[in-house]
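Asks: here are the coordinates; sequence isn't available:
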């Protein structure tokens, strides 16, 4: 192996590096890291929630002044800017870290902010996908799936490229994180990952042609001044032509903002 930076190069042959202790890559590394993080938060005056151990709270005279959520090496903070600045200084003294300011782009998701809302979109991800498969100049279509479709597994179906089908559907599943309008169509084509046919591939291409029309669509989160929770659900009873199983779906809104959705067979 090459010697790490900072280690002087010697002319001796047969020199090796001896590993004294390893943390990253071990099964217990996430637990060890979180215990270290939790101890530092408690030292700074935060209280760890008993119902959710990744939630840390800080109160002053009975009033909640700060809220921290630990999410896989990331910290999502509240609105108290003074408290956040003090916390950042403290954590910088405890860990090697840096502030990246407001999030703008993450894993193919663009984040646009204003004083009153946040908009999430995957426009570049969609355009890159269309370029990759040569469909940037394809004929667009207004709907992501055919109404009253009869997709299923049939004995006389013509098989298609299984590897290509699985790769495209996998990309569409990730894209549906910010595009609930294609959630149902993606859930349908994902049912045939291990035995796709040309008809199934045609349904995938229809989704891509629909995305050509709407690459800039996404999710908008706004401040409406309340925290009401609303949920809507529906089901297509015995709609599957293969096994007569139902397809159900639900949408959950918090403060009039769509936060969860799912379409499931």
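Replies: Cool, got the structure. Computed from a prediction, not measured in an experiment: that's the story for all the values here.

Asks: C-alpha only now, for contacts and for neighbours.
Replies: Noted.

Asks: all strands of the stretch 151-265 of the chain, in order?
Replies: Taking DSSP state E, counting those that start in this stretch as the test, the strands found in the stretch 151-265 of the chain are 218-222, 229-236, 247-254, 257-264.

Asks: need these in TSV with mean neighbour count and distance to residue 144, can you?
Replies: TSV is the format used below for those (neighbours: other C-alpha atoms under 10 Å; distance: least, C-alpha to C-alpha, whole Å):
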stretch	mean neighbour count	distance to residue 144
strand 218-222	17	15
strand 229-236	12	18
strand 247-254	16	16
strand 257-264	16	14
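
Asks: just send those strands back as TSV, with distance to residue 173 too.
Replies: TSV is the format used below for the strands of the stretch 151-265 of the chain (distance: least, C-alpha to C-alpha, whole Å):
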stretch	distance to residue 173
strand 218-222	15
strand 229-236	21
strand 247-254	16
strand 257-264	11
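
Asks: for residue 116, find the nearest of the ones you listed.
Replies: strand 218-222 (5.9 Å; C-alpha to C-alpha).

Asks: helices or strands up against the closest one?
Replies: Using 3 or more C-alpha pairs under 8 Å, 6 or more residues apart in numbering; DSSP states H and E, the elements in contact with strand 218-222 are strand 117-121, strand 257-264.

Asks: any idea how far the last one is from the chain center?
Replies: I take that to be strand 257-264. The gap between where strand 257-264 is centred and where its chain is centred comes out at 13 Å by C-alpha atoms, centre = their mean, to the nearest Å.

Asks: what lies in contact with that strand?
Replies: Under the contact criterion C-alpha atoms under 8 Å, 6 or more residues apart in numbering, strand 257-264 has outside partners 180, 183-184, 187, 219-222, 247-253.

Asks: alright, now check it against this:
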């Protein structure tokens, strides 16, 4: 669902005045307008709108998540309803159609809403439904990355990184335009939402944002050439899997050649569906491979 003119619904808590709009003729040129509602362009507008929306959802019975403030959940017996908010766009997910319809009517009474139908595309995420479940990918987003780098005609790479590549010890000239490197790595970070196999190499590339070298840029382009061979890969959320949590963790002892810190990695599955994954450098130096493995296991246990 989408809200029309969302910021105009916000209530101002302080007095704000503005000059008369162009074309408005007044007897006294020193007169000004006092705002009754938040307008687009005010710094307070997003905060006022979200405050108004939060009060509206809480009045319906929702509870706001402490892990993600944009997530609201309603649980009444066996009925579950979840709302994910991005400014003025809502994703509604639930297991009871009548409750969803009742909530939609409630929103129409509070705001001017537009129903966009079943979720297909949201913030670069493409959702496809079938009898086997839901498939989430970022195909269009991936193709945009390939096009921006000008590698549509390049030969695809079978793997995202070369074997035994030591980017931390790279030596060579600095990249003349570090902005393009930062933009590409930033887009690759967003791509890891549906591409777990990129976590390791993107984690390495993101360590050289301040002063990237030419070799780092070549390694980033190598990832893009890998994406060219499989742009539509994503996450399959099965509809028939059992609700059993399974986690796998691993570590790479002293993987960082500069700090000698190890890498922790884990994935978590709900049945056959992959729901969480992470690759991150450990905060302290592990004195043995067993110690590094235990730290990785602790991270996976906390995620569970």
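Replies: It's in. For clarity, every value in this text was computed on a predicted model and none was experimentally measured.

Asks: on that earlier part again, among the helices and strands packed on strand 218-222 of the first structure, which comes closest to residue 47 of the first structure?
Replies: That would be strand 257-264 among these, by C-alpha to C-alpha, at 26.9 Å.

Asks: can you state the residues of the second structure onto which the closest one aligns?
Replies: Mapping strand 257-264 of the first structure onto the second structure (TM-score structural alignment) gives residues 273-280.

Asks: for the equivalent of residue 34 of the second structure over in the first structure, pull up the helix or strand it's in.
Replies: Residue pairing (TM-score structural alignment): residue 34 of the second structure is matched to residue 18 of the first structure. Under the assignment given by DSSP states H and E, residue 18 of the first structure is not contained in any helix or strand.

Asks: next, count neighbours for residue 18 of the first structure.
Replies: Other residues near residue 18 of the first structure number 6, with proximity taken as other C-alpha atoms under 10 Å.

Asks: how about residue 106 of the first structure?
Replies: Around residue 106 of the first structure there are 9 residues (other C-alpha under 10 Å).

Asks: and it, what pairs with it in the second structure?
Replies: Under TM-score structural alignment, residue 106 of the first structure pairs with residue 122 in the second structure.

Asks: want to try a markdown table for the helices and strands packed on strand 218-222 of the first structure, with distance to residue 42 of the first structure as columns?
Replies: Formatted as a markdown table, those follow (distance: least, C-alpha to C-alpha, whole Å):
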| stretch | distance to residue 42 of the first structure |
| --- | --- |
| strand 117-121 | 31 |
| strand 257-264 | 30 |
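
Asks: of all those, which lies closest to residue 233 of the first structure?
Replies: That would be strand 257-264 among those, by C-alpha to C-alpha, at 9.5 Å.

Asks: check which residues of stretch 175-190 of the first structure are buried.
Replies: Buried residues in stretch 175-190 of the first structure, counted by 16 or more other C-alpha atoms under 10 Å: 175-180, 182-190.

Asks: repeat for stretch 120-139 of the second structure
Replies: 125-127, 134-139.

Asks: measure it end to end?
Replies: With C-alpha to C-alpha, to the nearest Å as the measure, the ends of stretch 120-139 of the second structure fall 12 Å from one another.

Asks: what do you get for stretch 77-84 of the first structure?
Replies: Termini of stretch 77-84 of the first structure sit 7 Å apart (C-alpha to C-alpha).

Asks: and that stretch, how far from the chain's centre?
Replies: 24 Å.

Asks: quick one: that stretch aligns where in the second structure?
Replies: Stretch 77-84 of the first structure covers residues 93-100 of the second structure once aligned (TM-score structural alignment).

Asks: hmm, who's touching that stretch?
Replies: 79-83, 92.

Asks: whichever of the residues you listed end up buried, select them in ChimeraX.
Replies: Entered in ChimeraX, the line below selects the buried ones among those, by 16+ other C-alpha under 10 Å:
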select :81,82,83,92
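
Asks: of the contacts of stretch 93-100 of the second structure, which belong to strands?
Replies: 79-83, 92 (DSSP state E).

Asks: the residue in the second structure that residue 246 of the first structure lines up against: neighbouring residues, count only.
Replies: Counting by TM-score structural alignment, residue 246 of the first structure lines up with residue 262 in the second structure. Using other C-alpha under 10 Å, residue 262 of the second structure has 27 neighbouring residues.

Asks: appreciated, that's everything.
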